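> build the 3D model from these lines:
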Amino acid sequence: MPSPITDSIASEPIADGTCTLNDGRRIAYNFSGAMHGYPVFHLHGWPGSRTEGSLFDLQAAELGVRIIAIDRPGIGLSTPHSQRTVLDHALDIRQVAKHLSIKEYSVMGVSGGGQYALACAFLIPPEELRSVALVCGQGPVEVSLRGMKWGNQMVVRGFQYFPTLILLLMHGTSWILKVSTMNRTSNERIFETFQTLNRWSLLGLVEKDRQVFAKPDTLLVVITSVREHFRQGVEGCLAEGRVTTSTLGFEIQDIKRNVRLWYGRKDTDVPATIGEEIARQLGKNATLRLEDESHLSLVINQQRPILQDLLRSAMRRSLLQ
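So this is what the prediction gives:
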């Protein structure tokens, strides 16, 4: 297998498997961690893809967890699904689990995967879905954006109120990248550029995230994941924006199971206020953890306790059945 650092976006994509759904669509997935361990579906961020799950590889392997990270429709190698909702994707996950002969599993929604994890908690029966975690997970669009940095707020409000403008901006950016051949630039060159910008604090990252991005292995996973997100163009990304700035199709208060909530006090991408509001709406069904972390640092530095907590919650649920 080629090294991730030298792969270009034009290289042949690699997926550990694909599942053909009942409607003929295809969902691609990658495995990380312990190949015969307890299954946890990783719902990637935005922009992200199935390759993002490899961030958890080492800790998952040590804990006996098999990470199954899947591309959402229109992203990576998964077939687009027009007008999809977060609930539609929860049904996709159930079909992938059946395809893999998995009867019991957990779900972990990271960043932009947060709403999809909530949909799973609402829709999938507890005898099948044993535990659910949101890790700096995006909440419903109705939740306050207080504490979120202005750039992120502009993107959210843009999708809500000016979707045509976002569409034009994305297609324009895509055209510029193609003309400049940046879409074919090697991961190695992107890596070097990113590290230079990070070294001079030109990316606007909070300190803890700067430290995480200074780690070559982590940065390469992020670069690969983002590039795979745009493999089919910008339409999948636009669909993500539309879905995550629409109503969920259910009320958080109607979730009748415990949801584990992990948020960073220093996070300005998906601020802790979002986790606190989700916890408020879940009431007794919420277990909220606030850590002294920022966005990506929470995902990297708290992997072990997050996975351990998911496992304990899943086992406790099994004992109660």
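> please count neighbours and contacts with C-alpha atoms only from this point.
OK.
> just the helices in the stretch 1-150 of the chain please.
57-63, 86-99, 114-123, 150-161 (DSSP state H, counting those that start in this stretch).
> helices or strands up against the third one?
I take that to be helix 114-123. strand 38-43, helix 86-99, strand 105-110, strand 129-135 (3 or more Cα pairs under 8 Å, 6 or more residues apart in numbering; DSSP states H and E).
> another sequence for comparison is provided below:
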Amino acid sequence: MSGSLPEHDSSETLVLPDGRKLGYSQFGSLTGKPVVFVHGHPGSRLEGAHLHELGLRLGARIIATDRPGVGLSSPHPNRTILDFPKDLERLTDHLKLEKYGILGVSGGGPYALACAYALPKKKLRCMSIVCGLGPVSEIGMRGATVMHQVGFKMYPYTPAFVNRWYWRSQTGGSLDWSEEKRLEHHLNNYPKPKTVADEKNFEVMTDKTNARLFLRSVQATFAQGFDPTLQDGKLLSKPLGFRIEDIRADLPVRLWYGNLDVNVPLHHGETIAKRLGDQATLTVLDEPHASIFFKWREQFLQDLHDRSRHHIGQGAALWKLKVWRHRAISQARAQQLCPLVPPLHCGLAPALYASKATSATLQRISRSAKCWSASVLSVRQGNGDFCARPFWPVGPIRPKYAIAVVRAAEYIPKVPACSLQHGRYPPFASPFLPAMRKEVFVTILFAFAVSILLFPFLVTSPVSYLKSFTKRQSYIFIFGDSYTTSAWDPYNPQLQPSELDPLGSGNATITTSAGKGLTNWVGKLVLDHLPLPNTAFAYNYATGAATVNCDRYDFVKNVSDFRGQTEEFKDIATRPAFKASEGVAVVFFGINDLFAHTMVTAQSHNDTIIVETMDDYWTQMENLYDAGLRNFVILLAQPLERIPKIALWPDRVYVDSLAANRAEWSRQLLQRIDVFRAAHDHVAIGAVDLVPVFDNILDNSEPYAVPDNMCAAPDGISCLWSDTIHAGQVLHDAIAASVAAELSRIGFV
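The predicted model follows:
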């Protein structure tokens, strides 16, 4: 049931013609027949790891990609679903794939259909969709949980901060946890089963290997923040941009769905099958959403792998059914085929929707042999259309219907027993609510949506909850060095922060030390981690190579240090008027001072210079207080001994000295914070210790799909470091989350 953990990560990126990067990983046999895996929602390329062991055994090469903004892939702000096959075609060309199949799972269903619509015939030979979403905007989510129904209905109107709040409240969104803590929380808190479907999902989702791989994939999903997931959800809720009926008719499509699935209801598969017509074969299993993927993955991967090799024809031939498609069929032969459609107690659960030709043949069989069957879950009429409601035979098969259940023992060796009672409609086939009850149903959904919005009121004080809806201007004044700067010009009146541009970037591409074209912890703090991002404005006075007092070191002259940045802040022309409760100073210095200090003191520990620098530091803090600020957050020095340039330094005496100076620096900062707090009334001040923040990620780097915790890459994504000194996106996001938590602790947000 569980898969295996890949021994190595093969994640790579492909630079696309527009400069974006497409992240992808390869699993299974790297010399096998290629199958492109399209991940779910939310999800990432690492979902493909669930098929790694099977790929090795079956000789299948699993190629899994990240959608834009997810994992290693660059964001693509105005993309559509039809942009996905364009990116995929460039990847398959890059990998020199001549023929391949596509496997789309769950939220990857619409993207797989887009590939079937847009990719060239000569390369894409076959496709399978496993419990994949259909055209949600047209057919809705009838049969899904209320949460899924409301979620997809509300996706187009969901503000970013609500999306972030939701995902941060989930186990997978707890990005500051270690992998083991996340796994333990998942296993201990997965909902206890109440139904048969719950038991099936519980079995596969509490398997340690399955859970570990699942959580790694979710971790990669949010590597660049939570907004790409919202963008993906909005796209899945909109019209596809193409007609499923226009997909080329010669592409065989296998559809696998569950009659117990309340994430993606069965009618999505039925709709896709009906619109595709003869080229589609729908398999309905007695399984819920997660259980289908984990319990049946060998069957659907084997099927897709076989079809990608042989590309056998449509209809019954696809299933290797023992059905003769002759115009005339003898009575004797028909009698021989009768056992292929046994009664319910024989335990056949799958309902295979056959093609028109196969339906006609089976229809003739039923006429002549009058086979009995009570195991038909759903049927298709002889003209290829689905029945308005499932036919549940209680005697001989009626001639106007085609038998939809046939023995597939050759193909599916283990078929679970059917648990449905004779004479009852299957759960997924319940009729629509009567028209007169539609208004009541809509009212219930609306009430549920309102209850979600009011939920925080139940767990927080009324004042705090109502305060969260009050439009409040928050001004974050930031001082620091290259870890912090965004090259903002405080004297440019055209680049002042606003609701539409809280970073004052002019909405242009920002290049920071965290990665080319990507924001650092400041941007992530304002855009991703504060509850009301559109009312929090960042005034970032930080400059690269800055120290607290550059006069103490010869090699960092002509740089705006903490003193210079404070002077810029005090210039009333470069900052807004603010109330004391609306402003906060966030200060992050140390790396350049400690580098310089360690070299100046001949690689020896010297508390005197640190004390003098601390005097300079807190002189500027007093200046900020005099300018009206009453809220402060101090970032202690990051573990300098763990950054690649220092960690790999051959002189261990220097490294040890730097580590000792860093610890002393942080100790004195904490000491001065207590003194500052005691000396001033109405001051809220806190500190963020970055050592455990960095250690947690560097000691548990596996979920981030990086070669190791020392590698550096300019994109800031494919490694934990953007260069040998500066942190990449993952570490900056963790810094932002820690600062946001401290701002909340001191009562600023």
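> now the TM-score, please.
Scored against TM-score structural alignment, normalised by the length of the first structure, the superposed chains reach a TM-score of 0.88; 304 aligned residues with a Cα RMSD of 2.5 Å.
> picking that back up, between the helices and strands packed on helix 114-123 of the first structure, which gets nearest to Glu251 of the first structure?
For those, proximity to Glu251 of the first structure was assessed by Cα to Cα; helix 86-99 is nearest, at 12.0 Å.
> what lines up with Glu180 of the second structure in the first structure?
Correspondence of Glu180 of the second structure to the first structure, assessed by TM-score structural alignment: Glu188.
> no wait, Asp303 of the second structure
By TM-score structural alignment, Asp303 of the second structure lines up with Asp309.
> ok so that match is a helix residue?
Yes. The assignment for Asp309 of the first structure is a helix, going by DSSP: H, G, I helix; E, B strand; the rest coil.
> that one: neighbour count?
16 (other Cα atoms under 10 Å).
> which residue in the second structure lines up with Tyr105 of the first structure?
Counting by TM-score structural alignment, the partner of Tyr105 of the first structure is Tyr100.
> how close does its match get to Gly132 of the second structure?
Noted for Tyr100 of the second structure: a distance of 19 Å to Gly132 of the second structure, by Cα to Cα, to the nearest Å.
> more neighbours: those two, which one.
Neighbour totals were compared for Tyr100 of the second structure and Gly132, and Gly132 leads with 29 against 22 (other Cα under 10 Å).
> mind telling me what the more buried one corresponds to in the first structure?
By TM-score structural alignment, Gly132 of the second structure lines up with Gly137.
> correct me if wrong: its match contacts Val270.
Yes. When contacts are counted by Cα atoms under 8 Å, Gly137 of the first structure is listed as touching Val270 (6.9 Å).
> which residues do those two both contact?
Ser111 (Cα atoms under 8 Å, 6 or more residues apart in numbering).
> start and end residues in the first structure for the top helix by length along the second structure, please.
For the second structure, the longest helix by residue count, based on DSSP state H, is helix 652-679. Using TM-score structural alignment, helix 652-679 of the second structure corresponds to no residues of the first structure.
> which helices and strands sit right next to that helix?
Contacts defined by 3+ Cα pairs under 8 Å, 6+ apart place helix 652-679 of the second structure against helix 591-600, helix 607-626, strand 684-688.
> in the first structure, what residues pair with the following helix or strand past the second one?
Secondary structure here is assigned by DSSP states H and E; on that basis, the next helix or strand after helix 607-626 of the second structure toward the C-terminus is strand 631-635. Taking TM-score structural alignment as the measure, the first structure aligns no residues with strand 631-635 of the second structure.
> strand 631-635 of the second structure vs helix 652-679, what angle?
Orientation check (axes from the mean of the first three to the mean of the last three Cα atoms, to 10 degrees): strand 631-635 of the second structure against helix 652-679 gives 170 degrees.
> from the contact counts, what lies against strand 631-635 of the second structure?
Short answer (3+ Cα pairs under 8 Å, 6+ apart): strand 631-635 of the second structure packs on strand 583-588, strand 684-688, helix 729-745.
> okay if I get the ones you listed as JSON lines plus distance to Val675 of the second structure and mean neighbour count?
As requested, those are exported to JSON lines (distance: least, Cα to Cα, whole Å; neighbours: other Cα atoms under 10 Å):
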{"stretch": "strand 583-588", "distance to Val675 of the second structure": "17", "mean neighbour count": "23"}
{"stretch": "strand 684-688", "distance to Val675 of the second structure": "11", "mean neighbour count": "21"}
{"stretch": "helix 729-745", "distance to Val675 of the second structure": "19", "mean neighbour count": "22"}
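> so which of those is nearest Phe226 of the second structure?
Once these are compared by Cα to Cα, helix 729-745 is nearest, at 11.0 Å.
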